[in-house]
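**Q** Structure of the sequence below:
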Amino acid sequence: MSASDSGDVPVKATVEELEKGEGNVTPAGSLVDQRLTRRVLWKLDTRILPILALLFLCSFLDRTNVGNARLYDLERDLGMTGFQYDQGLAVFYATYILSEIPSNLILKKLTPQVWLPCLTVLWGLVAMCLGFVHNFAGFVGVRALLGLTEGGLLPGMVLYLSSIYTRGELALRIGIFYTAASLSGAFGGLLARGLSEIGTRGGLNRWRWIFVIEGLFTVLVGIATYFVLPNGASTARFLTTEEREFAVARLHISSDGNREKESNEKFAWSEVARGVFSAQTWFTACAYFGILSGLYSFGLFLPTIITGLGYTANEAQLWSVIPYAAASVVTVCTAFLSDRFRVRGIVMLCSLPLAIVGYAVIANTQDNKVKYGMTFLMATGLYSSVPPVLGWLSNNSAGHYKRATTSALQLMIANCGGFVAVFIYPRTQGPAYREGHTIVLGLLCAGWLLILCNVLYCWKINRDKANGKYDKYRGYGDDRDPTFKFVL
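**A** As a prediction, this is how the structure comes out:
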């Protein structure tokens, strides 16, 4: 039996051998032993993705649990009036946005194993502090700190995954951990319902216990993450020496040698500028802005919307679980199809209309059963569109610091949707919230058009590269190189 038949192919190829097609990896990117590929991916998927999913679940839980706490008299106990609750939500997004690009630029220096758990522990402690505030000023101050500490997580995780998986594998992996966002809505409702049974034990009201317990859970998760999250495939202790070398080699081949250049890349402001002035960044970021405007408002106000349908607070917590659960399944399926066919924008052109239909109907119907049914379309359309848009820009950005900038800037722009979300669903609109739904509907329609524009833009650049218009960039080792083809 040959080495390739046994599945024990040693990967000792140097960079020069890989470029020439020598060593144990074929030059076209087809690996000698697919069983070794499956083994490496299985280990990466089962050791890394659950950790990231748990971190992201904690992140979404700690930013949206205020919607659950609101049902248990948070505003009355803190003496909030008028738009003060909305202002408290908005300040979170202000500091969240400001922290994203700086966090991504220092991720490589501090390493993911240190930085991501550090962020988690810090925001967990801040989330716990929300359970001890006594007035509006305290609420605003702690929410500002929460945004500052939590803002670097998602762009950091996307950047981290892009250094471990190939371009054709990224959307599914983002989809898997992003389902934690939809599951956090389901889990958050169930957990809030359970924690409400604590009552006023320890001198804390029910809404305070929601913040304290969920924040403590986040701190424990962050501490555990430090001990189990590797910095990358090359240092993963759960891989054998052979598997680590193989994982690095396959990344090198899939990027036409760009990974080697990125590993030695030094920080340069010119790369930051390339990310800031990229047309793709603005097309996808503005489309994502519309998606997050809907997604954040959905997460923050779904319990309130359901109580407006005639349910009690406790019933609303439970009824909010089902749309999120359905969205998690559709999100993974959409991400799988996106990777399977190696398309991003085209998938979104099909998934976003689900949410568009949901918002169009819920804004123009009085039937409570129909309204609740539309929350399923809203959730599935919104959540299933996120993995493709996150993976798309990362796929089409080469050069570590450009990709770090585009990933963070995309989220920085998109998260401005949080400001929209917190002000378009005031209590005075309830229970129909027609104006709020109509605003999100308009943003989603605009987002669909921007996605179409980016698909056409990427197609044009690929055509220009094929026609030799980018030959002057040959050998640059970044996304300007004519050998680097954009994903549509």
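**Q** okay, CA-based contacts and neighbour counts for the rest of this
**A** Will do.
**Q** doesn't Tyr288 make contact with Ile451?
**A** No. Taking contacts as CA atoms under 8 Å, Ile451 lies outside contact range of Tyr288: 9.2 Å.
**Q** More neighbours: which of these two?
**A** Neighbours were counted for Ile451 and for Tyr288 using other CA atoms under 10 Å; Tyr288 has more, 31 against 26.
**Q** Quick check: closest non-adjacent residue to the more buried one.
**A** Ala414 (5.2 Å; CA to CA, 6 or more residues apart in numbering).
**Q** can you count the residues close to that neighbour?
**A** Counted with other CA under 10 Å, the neighbours of Ala414 add up to 22.
**Q** Please apply the same query to Arg480.
**A** Arg480 has 22 neighbours, counted by other CA under 10 Å.
**Q** and what of Trp115?
**A** 20.
**Q** Same check on the one 5 residues further on?
**A** Applying the criterion other CA under 10 Å, we find 28 residues in the vicinity of Thr120.
**Q** where does it land in three-state SS?
**A** For Thr120, the secondary-structure state derived from DSSP: H, G, I helix; E, B strand; the rest coil is helix.
**Q** I'd guessed it sits against Gly151; true?
**A** No. Using CA under 8 Å, Thr120 is not in contact with Gly151; the gap is 10.3 Å.
**Q** tell me the contacts of Ile413?
**A** Ile413 makes contacts with 97, 285-286, 289, as judged by CA atoms under 8 Å, 6 or more residues apart in numbering.
**Q** hang on, Gly345 packs against Leu452?
**A** Yes. Look at Gly345 against Leu452 with CA under 8 Å: they come within range, at 7.1 Å.
**Q** on that earlier part again, isn't the residue nearest to Tyr288 up against Cys286?
**A** Yes. Shown here, Ala414 and Cys286 form a contact pair, counting by CA under 8 Å, at 6.3 Å.
**Q** Also this sequence, please, to line up against the first:
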Amino acid sequence: MTSAIAKYDAKPSEGEVADESEKPELASSTLFIDPAAEKRLIRKLDLMLSPMMVLTFLVAYLDRSNIGNAAIAGMNDDLNLTGNRLNVAVTLFYVTYIAFEVPASILLKKLRPSRLIPFFIIGWSCVIIGAAFIHNYASLIATRLLLGIFESGLFPCLTLYLSTFYQPIEQARRISYLFVASALSGAFGGLLAYGLTNLHGARGLSGWRWLFLVEGIISMVVGIMTIFFLPDNFETAWWLREDEKALMRIRNENAALYQGNSTNAETLDRSEVRLAFKDPKVWVSSMCQFCANTCSFGFSTFLPTIIKGFGYSSVRTQLLTVPVYIWASIVYISVAFASDHLKRRAVFMVPMALITAVGYSMMLGVSMTSTAVLYFATFVTATGIYCVVGLNVTWIINSNAGYFKRATAIGLQQTIGNSAGIMAGQIYRISSSDGRYVIGHAVSLSMITTAAAGYFLMFVLLRRLNVKREKMSIDERVREIDSGKKGDRHPDFRYTL
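**A** Model (predicted):
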């Protein structure tokens, strides 16, 4: 182990710190890690953490969005969901969903990931299983509200959890796995819906009830598994050897050294929480997330309805959703790998947002008789949706240092971003549509183009801060450090662009 570590003057990664050529003497205590040993460590982290994270997020999105598959499989008729009742049910999920995100992310460390995350999963699994036996609109509303409560903290907690294992430049790829899981849940959900709705009448249950029941049981199994396999942190990870834990400590200490803070602080730092609320870039990122999530939530929930509006049967529609989600998964994982490799975010996010805008424009402008072209447009639309949503989450994690500032920033971003679900649930009105869904596509088009402009603004703001810090003299940097600047305000911190 000792041969893998040596003191050196580090050249840090973007998203952490600046070049060391003019760095104060503080940097001399940085420890060098053998790249081969670190590579083996990261491979092991991926092997043990990624499957759990992907499976958890997959069942979360599966249970959240299956209402769209159930709607075209007979639920609307059985529960008398006339008028805008389905839209209201979709919307109310996000009312409770957004209410608990910030508290959950801040309290994650105190309540322990190995307890809080399984609690969320098992809680919503019980709700989905119960939803298989509801018989009226009021019961549907109750299940959606409860589902929102239990799913609320999952995503900010998972992203924050991953940030305690991975360095900033390693995070886009790992968080991309979560969004690939959300995309694959659509494909998996479509296949499940196709198979389970064919059980219509078995043991007296409708096809959509079988859908809720089986998916709820799957989630329950995943929740029970996480109790035994999810460690609170790398120190308690049973699958890491002592020398690997030592490497993890060094990685964290090197990052914390330049950021002027401890990334593993146990005591809630209220000053960091306040800094997150005062930071303009957190609000810009949050508003961009609102715009992108309007598209993401509307698309993932109502894709079966949109495709059915092209003139396909309900059964065929369930299958036609699958290739769209698979395509979205392939594109996103490729973009996330490239983003991490090049250490760039905006250069991918702006073009991806504009490609999605083209897809919405096609669905608005192409004649309803051109069914094949309209179906192709769903692929174009899906191309950028998961990319911009996922990379923006990574970007805000990279742009905020200090554990509790980062926790507050991701919680605030997700709270504002996920409030888009309230609007997304209302813009695709089944009862008043001829199949084109003009309002839904038009609102989504305006939102994704606004998001593209916001990503560019974020790029300009962060580049300006980097340039300003690059031009600082040694004396200016020392004064900033002596004044107590830490985290991403530290003069040696550099933002990923």
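**Q** follow-up on the earlier one: most widely separated two among the contacts of Ile413 of structure 1?
**A** Using CA to CA, the two most remote members of those are Ile97 and Cys286, lying 14.3 Å apart.
**Q** which stretches of structure 1 form strands?
**A** Secondary structure of structure 1 (DSSP state E): no strands present.
**Q** Quick check: longest helix in it by residues?
**A** helix 34-70 (DSSP state H).
**Q** What residues of that one count as buried?
**A** 35-37, 40-41, 44, 47-49, 51-70 (16 or more other CA atoms under 10 Å).
**Q** same thing with stretch 485-493 of structure 2?
**A** Those would be 485-493, for stretch 485-493 of structure 2 by 16+ other CA under 10 Å.
**Q** Now, those residues that are in helices?
**A** Among the buried residues of stretch 485-493 of structure 2, no member lies in helices (by DSSP H).
**Q** of those residues, closest to Trp395 of structure 2?
**A** Out of these, the member with the shortest distance to Trp395 of structure 2 (by CA to CA) is Asp488, at 12.8 Å.
**Q** What is the aligned counterpart of the closest one in structure 1?
**A** Under the alignment (TM-score structural alignment), Asp488 of structure 2 pairs with Asp479 of structure 1.
**Q** Could you measure from the closest residue to its match other than its chain neighbours over to Asp33 of structure 1?
**A** Spatial nearest neighbour of Asp479 of structure 1, excluding adjacent residues (CA to CA, 6+ apart): Ala398 at 4.8 Å. Relative to Asp33 of structure 1, Ala398 of structure 1 is positioned 27 Å away (CA to CA, to the nearest Å).
**Q** Then Leu318 of structure 1?
**A** 48 Å.
**Q** and if you look at Lys371 of structure 1?
**A** Distance, Lys371 of structure 1 to Asp33 of structure 1, by CA to CA: 52 Å.
**Q** Which of the two has more residues huddled nearby?
**A** Lys371 (21 against 17).
**Q** got the contact list for the more buried one?
**A** Lys371 of structure 1 touches 361-362, 365, counting by CA under 8 Å, 6+ apart.
**Q** again with Arg251 of structure 2
**A** Gln167.
**Q** In this structure Pro230 of structure 1 contacts Arg237, no?
**A** Yes. When contacts are counted by CA under 8 Å, Pro230 of structure 1 is listed as touching Arg237 (7.5 Å).
**Q** Looking at the two, which one has more neighbours?
**A** Pro230 (20 against 13).
**Q** ok, now which ones touch that one?
**A** Taking CA under 8 Å, 6+ apart, one finds 112-113, 236-237 in contact with Pro230 of structure 1.
**Q** Closest one of these to Lys261 of structure 1?
**A** The closest of the contacts of Pro230 of structure 1, once distances to Lys261 of structure 1 are taken by CA to CA, is Pro112, at 19.7 Å.
**Q** quick one: that closest one from Thr380 of structure 1, how far?
**A** From Pro112 of structure 1 to Thr380 of structure 1 the distance is 30 Å (CA to CA).
**Q** Same drill for those two, tell me which one is more crowded.
**A** Neighbours per residue (other CA under 10 Å) separate Pro112 of structure 1 from Thr380, with Thr380 holding more: 27 against 22.
**Q** Against Asp243 of structure 2, how distant is the corresponding residue of structure 2 for that one?
**A** Alignment note (TM-score structural alignment): Thr380 of structure 1 maps to Thr383 of structure 2. Noted for Thr383 of structure 2: a distance of 42 Å to Asp243 of structure 2, by CA to CA.
**Q** how much space between the closest residue to Ser105 of structure 2 other than its chain neighbours and Arg494 of structure 2?
**A** Leaving aside its chain neighbours, Ser105 of structure 2 sits nearest to Cys157 (5.2 Å; criterion: CA to CA, 6+ apart). Using CA to CA, one gets 25 Å for the distance from Cys157 of structure 2 to Arg494 of structure 2.
**Q** go on, Val315 of structure 2?
**A** Counting by CA to CA, the gap from Val315 of structure 2 to Arg494 of structure 2 is 51 Å.
**Q** ok, the two, which is more surrounded?
**A** Arg494 (27 against 17).
**Q** Please tell me I have it right and the more buried one contacts Asn466.
**A** Yes. Using CA under 8 Å, Arg494 of structure 2 is in contact with Asn466, at 5.8 Å.
**Q** residues near the closest residue to Leu443 of structure 1 other than its chain neighbours, how many?
**A** By the measure of CA to CA, 6+ apart, the closest residue to Leu443 of structure 1 outside its immediate chain neighbours is Gly290, 4.7 Å from it. When neighbours are defined as other CA under 10 Å, Gly290 of structure 1 has 28 of them.
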